[in-house]
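Participant: How does the following fold in three dimensions:
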Amino acid sequence: MIQPALIKKQRMLLCILLALILITFVVGMGMGYASLSYDRLIPTLLGQGTFKEEFILFSIRLPRMMITLLAGIALALSGAILQGITRNDLADPGIIGINSGAGAAIAVFFLFFPIKTGSFIYLLPLVAFIGAILTAVLIYMFSYDRNAGLQPVKLVLTGVGFAMALSGIMIVLISSAERSKVDFIAKWLNGSIWGSDWTFVWAIVPWLAVLIPFTLYKANRLNLLALNEPVAVGVGVSIEKERLTLLLTAVALAAAAVSVTGGIAFIGLIAPHMAKALVGPRNQLFLPLAILIGGWLLLLADIIGRNLVEPDGIPAGIIAALIGAPYFIYLLFKK
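Facilitator: Down below sits the predicted model:
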């Protein structure tokens, strides 16, 4: 039974995080290469702004921030699932190669399968999912031992190897491509938020609308999978079935995110750890917090990145890596 005081603490933290996201949204709406004064935000939101103000807010700032928030949510939840099913605190869709698998699939699709732009956007999450799931299956096979089961350390090392190999493949693929396509893949590799209009928001929303409630429903199964295998089997959990189902969920979440943001790592690593530090390891408590922390961290990273250097800024993936890499090294030494 969860203590009432812990539930109260979680709800208070959820309110604080929602307030942080709202404040960050307000700050982000006014900052950028084309400035928008804060005293004009409310009139513009109410439809009383000039054409320029409404274009900046509704066509540039808001869709980009929504995409960033949703992608951060997806990556954080994917990381939390991966850490639970592998019992490995270093698991993250970017670190263990899943993001690179999605990126390689997108690169192949973009370079060799000409398709109309409208259809291309909605197919991206599906293409990314296919690439990510193939990569995840290979990593799982290389990390699994018939006698000892899944090897957590081997999983990370194998994933890092796959990430490097797939990044190399992408570079080889774009070496002879057209300049415009090379620019796109390069932006993806850097973790630029390249999908920055409302169409991309509608492309990712259905995935999250299904997968977030499903993961929260499976929270208790994640608690049991985090225990050792004999205990989980003893309480009636079909370990391999649950692990496979949740692995598919984590891969789908990561693929949906990186299909519109590019290769962003470490958000899925940091957010679950921060949430666990606040309310403990029980998934029913920390998953909602991890979701909001991940969304807020990527939103903040993008706002910082795009305002550091004008006009193009620094990709959010690089800012996230600057925040997350030291923490990854700390966990590596600790574990």
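Participant: Going by C-alpha atoms from here, please, whenever you check contacts or count neighbours.
Facilitator: Fine.
Participant: Tell me, how many residues neighbour residue 256?
Facilitator: 28 (other Cα atoms under 10 Å).
Participant: give me every residue that touches it.
Facilitator: 71, 74, 124-126, 128-129, 204, 207 (Cα atoms under 8 Å, 6 or more residues apart in numbering).
Participant: swap in residue 328?
Facilitator: Here residue 328 is in contact with 90, 266, 269 (criterion: Cα under 8 Å, 6+ apart).
Participant: Most neighbours among those residues, which one is it?
Facilitator: Neighbour counts for the contacts of residue 328 (other Cα under 10 Å) peak at residue 269, which has 30 neighbours.
Participant: quick one on the thing from earlier: taking the contacts of residue 328 one by one, which sit in helices?
Facilitator: Judged by DSSP state H, the contacts of residue 328 include residue 269 as members of helices.
Participant: in which helix or strand would I find residue 108?
Facilitator: Using DSSP states H and E, residue 108 falls within helix 98-112.
Participant: can you list contacts of that helix?
Facilitator: The contact list for helix 98-112, computed with Cα under 8 Å, 6+ apart, reads 93-94, 124, 127-136, 159, 162-163, 166-167, 169-170, 173, 177, 181, 185, 188-189, 251, 254-255, 258-259, 262-265.
Participant: Narrow those to those in helices?
Facilitator: Of the positions in the contacts of helix 98-112, 124, 127-136, 159, 162-163, 166-167, 169-170, 173, 181, 185, 188-189, 251, 254-255, 258-259 sit in helices, assigned by DSSP H.
Participant: Please generate a structure for the following sequence too, so the two can be compared:
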Amino acid sequence: MIHPSLIRKQRVLLGFFSTVLILTVVIGLQLGDSTVAFERIIATFIGQGTFEEEFVLFSIRLPRIVITILAGVALALSGAILQAVTKNDLADPGIIGINSGAGVAVAIYFLYCPIDSGSFIFMLPFVAFLGAFLTAGMIYALSYRKQSGIEPVRLVLTGVGFSMAFSGLMVVLISSAEREKVDFIVQWMAGDIWGTDWPFVYILLPWLLFLVPVIFWLANSMNILSLHQQASVGVGLRIEKVRLILLLIAVALAASAVSVTGGISFIGLLAPHLAKQLVGPRTQLYLPICLVIGGWLLLVADLIGMNLLQVGNVPAGIVVALIGAPYFVYLLMRK
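Facilitator: Below you'll find the model as predicted:
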């Protein structure tokens, strides 16, 4: 039974962050080399804009904004699931190496496999999922102990080790590749959002439409996983089965996101933590706020990198890392 005051608090916060997200979207539609005034945005959306305004809004800015929000939502939910499965507040698909595994798979596919331009963007999420799943399986196996289950410190260290190893492998893979392909992989590694057209929205959106309801359906199981293992078994939860399902969902969300946005870390760390600080650790309460914060954080990072820094376009992954890395160190010292 959730106390009514907590439910009211959650709804107020959800409304607040949703409003902030909408305002950020409006600001993002106005920013860029071709400035579009707010009144012209409204006129364009009701069909009274010029050809240039329609092209700028509907073909350039809006698809990028939608992709960024969807990817932020996917990464935030993936991080929340990983933290629940591992009972580790430091878990994040980027920090523990899942993104790096997806990146290696994408790099191998992009550099060495015959690529059909028509099917390339549709294959990327599946290739990234395969790489991320294999990486997650290896990290899980090396971090698991029969007596104590997942060891949080061991998982973080193992994940960081895999991330560094895959970064080295990336360098080896691109060292003899063509210049054009190397440029793409380097931008991907930096977290430069490259999938900015409507087809990428159609690729990422179905994953979220299918997996998000499943996550909320399993929300109570995520609550039970936070208990001691004996208590979880005592209430009838099939721990290993639930963990495996949740791990597959987390990997799928992270892989689908990074396949179109590149290797972005820390969104899955920051968003769940901020949501839990606001409404507590109850999954049903913090997950809705978590996904809104995740989309907003990545959108803000992309807008800062694209428009506000006077050094050219800075990848969103770098902007997020500048915010998330100090917070990660703070959590590591506190825990």
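Participant: TM-score of the superposition?
Facilitator: For these two chains in superposition, a TM-score of 0.98 is obtained (TM-score structural alignment, normalised by the length of the first structure); 335 aligned residues with a Cα RMSD of 1.0 Å.
Participant: Let me know the closest of the contacts of residue 328 of the first structure to residue 214 of the first structure.
Facilitator: Nearest to residue 214 of the first structure among the contacts of residue 328 of the first structure is residue 269, at 20.6 Å by Cα to Cα.
Participant: Out of the contacts of helix 98-112 of the first structure, which end up buried?
Facilitator: Buried residues within the contacts of helix 98-112 of the first structure, defined by neighbour count using 16 or more other Cα atoms under 10 Å: 93-94, 124, 127-136, 159, 162-163, 166-167, 170, 173, 185, 188-189, 251, 254-255, 258-259, 262-265.
Participant: Let me see the contact set for the residue most central in space within the second structure.
Facilitator: Centroid-nearest residue in the second structure, with Cα atoms, centre = their mean: residue 75, separated by 1.7 Å. Residues near residue 75 of the second structure by Cα under 8 Å, 6+ apart: 93, 253-254, 257, 267-268, 294.
Participant: For the residues you listed, which ones persist in the first structure?
Facilitator: Retained in the first structure: 93, 253-254, 257, 267-268, 294, out of the contacts of residue 75 of the second structure (criterion both residues aligned by TM-score structural alignment, their matches' Cα atoms under 8 Å).
Participant: and which of those residues is nearest to residue 196 of the second structure?
Facilitator: Among those, residue 257 lies closest to residue 196 of the second structure (Cα to Cα), at 12.5 Å.
Participant: With the second structure overlaid, how far apart is the helix holding residue 108 of the first structure on average?
Facilitator: Mean deviation of helix 98-112 of the first structure relative to the second structure after superposition (mean Cα distance after the TM-score superposition for the first structure): 0.6 Å.
Participant: Of all the residues in that helix, which ones are buried?
Facilitator: 98-107, 109-111.
Participant: how far does that helix sit from the chain's center?
Facilitator: Here helix 98-112 of the first structure is found 16 Å from its chain centre; the criterion is Cα atoms, centre = their mean, to the nearest Å.
Participant: residues touching the equivalent of residue 132 of the second structure over in the first structure, list them.
Facilitator: In the first structure, the residue matched to residue 132 of the second structure (TM-score structural alignment) is residue 132. Residue 132 of the first structure makes contact with 98-102, 105, 251-252, 255 under the criterion Cα under 8 Å, 6+ apart.
Participant: Surely residue 93 of the first structure is in contact with residue 81?
Facilitator: No: distance between residue 93 of the first structure and residue 81: 9.9 Å, which falls outside the contact criterion (Cα atoms under 8 Å).
Participant: picking up where we left off before, so which of the buried residues of helix 98-112 of the first structure would you say is closest to residue 238 of the first structure?
Facilitator: residue 98 (24.3 Å).
Participant: how about residue 289 of the first structure, what's its partner in the second structure?
Facilitator: For residue 289 of the first structure, the residue aligned by TM-score structural alignment is residue 289.
Participant: Could you double-check that that match lies in contact with residue 12?
Facilitator: No: applying Cα under 8 Å as the test, residue 289 of the second structure and residue 12 come out as separate, 10.3 Å apart.
Participant: Comparing these two, which residue is more hemmed in?
Facilitator: Shown here are residue 289 of the second structure and residue 12; by other Cα under 10 Å, residue 289 has more neighbours (25 against 12).
Participant: before we move on, which element is the more buried one in?
Facilitator: Following DSSP H and E, one finds residue 289 of the second structure within helix 283-303.
Participant: what helices or strands is that helix leaning on?
Facilitator: helix 4-30, helix 62-86, helix 219-225, helix 267-279, helix 316-334 (3 or more Cα pairs under 8 Å, 6 or more residues apart in numbering; DSSP states H and E).
Participant: This completes my enquiry, with thanks.
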